[in-house]
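Chemist: The sequence isn't on hand, but the structure is:
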């Protein structure tokens, strides 16, 4: 059934950014550098948390899961984007396009849920510190992460199953730098209203509900912080969640800008820029924001670097 449905389109042309070849050659090393920084930064974050016992805490465990999702997301998007910049138009199989969207949907769902779990972790740490260790046990951490990954896998699988059930007869041009859902549905010659409704309904538990939980968590956090009598105490407490708040704001801000706000009157270039922010920019900024604003991570990095250089010197 699946092969029959997609047999009318075998290849897809990703049109990219519509810039001149000279400009593309300028963008290429910048995006390649960002990609390398993203991989190195997120891999380093995972290594530091595994290596340093001081970072064996729930918040940093969740951070490693976010880094893994960022690595998967950027590796799904950027290589084809780089190919697009060099060849003006990236040609991939329709099956490859579907696979790219599947990985993208899985990573985005995972990030939404993991950021929500991290918000709950910060809520417990600030609003209920005496019971934090008891509640946020290792068992609960593993369960929350497992639920996040399994839920993301299930929802993205439902989306792909619905999308793959349609007939696709072209045209086979996608005016984007990756295979996102709206441009894929534009290739279909079937009625997509049912699929759009189904995907919108499945998007509620992975986008709207987590967003509401984040808002509620930080509302309680702000109330608790405002009750702290000293300015130093307020600043110190807020610093424990400020990095996560910045990441959440950037992630949900760009996500809502692309998928929730009305598309009428919105420039396609703006949509591409916002998509670039949460597919490329956010995965690169996450480890930077968390490390620069966290003394424990910087300390762990210093220790790791010293031990690594010492081992290299002995060799």
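Modeler: The structure has been received and is ready for your questions. Owing to the predicted nature of the structure, the values given are computational and were not obtained by experimental measurement.

Chemist: all contacts plus neighbour counts: C-alpha atoms, from now on.
Modeler: Fine.

Chemist: ok, and the closest non-adjacent residue to residue 160?
Modeler: Leaving aside its sequence neighbours, residue 160 sits nearest to residue 102 (C-alpha to C-alpha, 6 or more residues apart in numbering; 6.3 Å).

Chemist: Name the helix or strand for that neighbour, please.
Modeler: Assigned by DSSP states H and E, residue 102 belongs to helix 94-127.

Chemist: And for whichever helix or strand comes after that helix, what's in contact with it?
Modeler: In the C-terminal direction, the helix or strand that comes right after helix 94-127 (DSSP H and E) is helix 129-135. Contacts made with helix 129-135 from outside it, assessed by C-alpha atoms under 8 Å, 6 or more residues apart in numbering, are listed as 124-125.

Chemist: Next up, a structure to set beside the first:
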């Protein structure tokens, strides 16, 4: 959803150099972009909790994590993100946009839209700060805490096979966490100056395009059939290169 809400319009902008988008369409894209990105933060936190139970409480894993718990978590996450972003987008829709009518970006992001508004945005900025703490910072802290417990538990395993198996359980998810949150920090925590605005457009591609593109690759590397296929391709490549 995160990629689909942005990439089609971005490709249209790249092909045509610039396009005209109505304010309603821009608000719709911002709404679904924020909802999907907020939901992804909760989903990453839930996956880290899943890894925590698998490593730290393996005997109780099947009783604690089942389809009923999964369903409750997903429904709860959707309700939270819809309520939070709906309250934010309702405030933005009440703003006046009588100034600039040009967005120097490849999608309708939060910052570029507010730059067009001639209304007082101080209240919205405070609201956005509270929402960001709830849906970005707190899930990130939760992920860090769970991985601290995971690493401590793995290091206490006596056998090297058990330690390697524990780390392999979390390797794919940890790589996704580093890619996603690392790109978010590059975009939204970088110093704000005119030159960084242009760079942020390209940094945004990391979590909008690159991170979703890497997810299937990262999670497929644990699949034994994928591993055998890669080994076969590498072996064929080496054989051809020798010839």
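Modeler: Nice, I can see it. Not measured: the values here are computed from a predicted model.

Chemist: Would you mind giving the residues in the second structure matched to the helix holding residue 102 of the first structure?
Modeler: The alignment of helix 94-127 of the first structure onto the second structure (TM-score structural alignment) spans residues 23-56.

Chemist: quick one: that stretch to the first structure mean distance?
Modeler: Taken against the first structure, stretch 23-56 of the second structure registers an average deviation of 0.4 Å after superposition, with mean C-alpha distance after the TM-score superposition for the first structure.

Chemist: So residue 175 of the first structure is in contact with residue 183, correct?
Modeler: Yes - if you go by C-alpha atoms under 8 Å, residue 175 of the first structure and residue 183 touch, sitting 7.3 Å apart.

Chemist: Would you agree residue 190 of the first structure is in contact with residue 167?
Modeler: Yes - using C-alpha under 8 Å, residue 190 of the first structure is in contact with residue 167, at 5.6 Å.

Chemist: More neighbours: which of these two?
Modeler: Using other C-alpha atoms under 10 Å, the more surrounded residue of residue 190 of the first structure and residue 167 is residue 167, with 21 against 13.

Chemist: aligned partner of that one in the second structure?
Modeler: Taking TM-score structural alignment for the superposition, residue 167 of the first structure sits opposite residue 96 in the second structure.

Chemist: rewinding a little: tell me how many other residues surround the residue nearest to residue 160 of the first structure.
Modeler: The local packing count at residue 102 of the first structure equals 23, with neighbours defined by other C-alpha under 10 Å.

Chemist: Also residue 180 of the second structure?
Modeler: Once other C-alpha under 10 Å is used to define contacts, residue 180 of the second structure is seen to have 20 neighbours.

Chemist: and for the host helix or strand of it, what span of the first structure is it aligned with?
Modeler: Under DSSP H and E, the secondary-structure element containing residue 180 of the second structure is helix 160-188. Mapping helix 160-188 of the second structure onto the first structure (TM-score structural alignment) gives residues 231-259.

Chemist: Now for residue 221 of the first structure: which residues touch it?
Modeler: Taking C-alpha under 8 Å, 6+ apart as the definition of contact, the neighbours of residue 221 of the first structure are 123, 126-127.

Chemist: So which of those wins on neighbours?
Modeler: The member of those that has the most neighbours, counting by other C-alpha under 10 Å, is residue 123 with 23 neighbours.

Chemist: now that residue: how far from residue 234 of the first structure?
Modeler: Counting by C-alpha to C-alpha, to the nearest Å, the gap between residue 123 of the first structure and residue 234 of the first structure amounts to 15 Å.

Chemist: Same check on residue 105 of the first structure?
Modeler: Applying C-alpha to C-alpha, one obtains 38 Å for the distance of residue 105 of the first structure from residue 234 of the first structure.

Chemist: who's more crowded, these two?
Modeler: Using other C-alpha under 10 Å, the more surrounded residue of residue 105 of the first structure and residue 234 is residue 105, with 22 against 16.

Chemist: what packs against the helix holding residue 102 of the first structure?
Modeler: Contacts of helix 94-127 of the first structure with other secondary structure elements, assessed using 3 or more C-alpha pairs under 8 Å, 6 or more residues apart in numbering; DSSP states H and E, are made with strand 11-14, helix 58-87, helix 129-135, helix 138-164, helix 209-227, helix 231-259.
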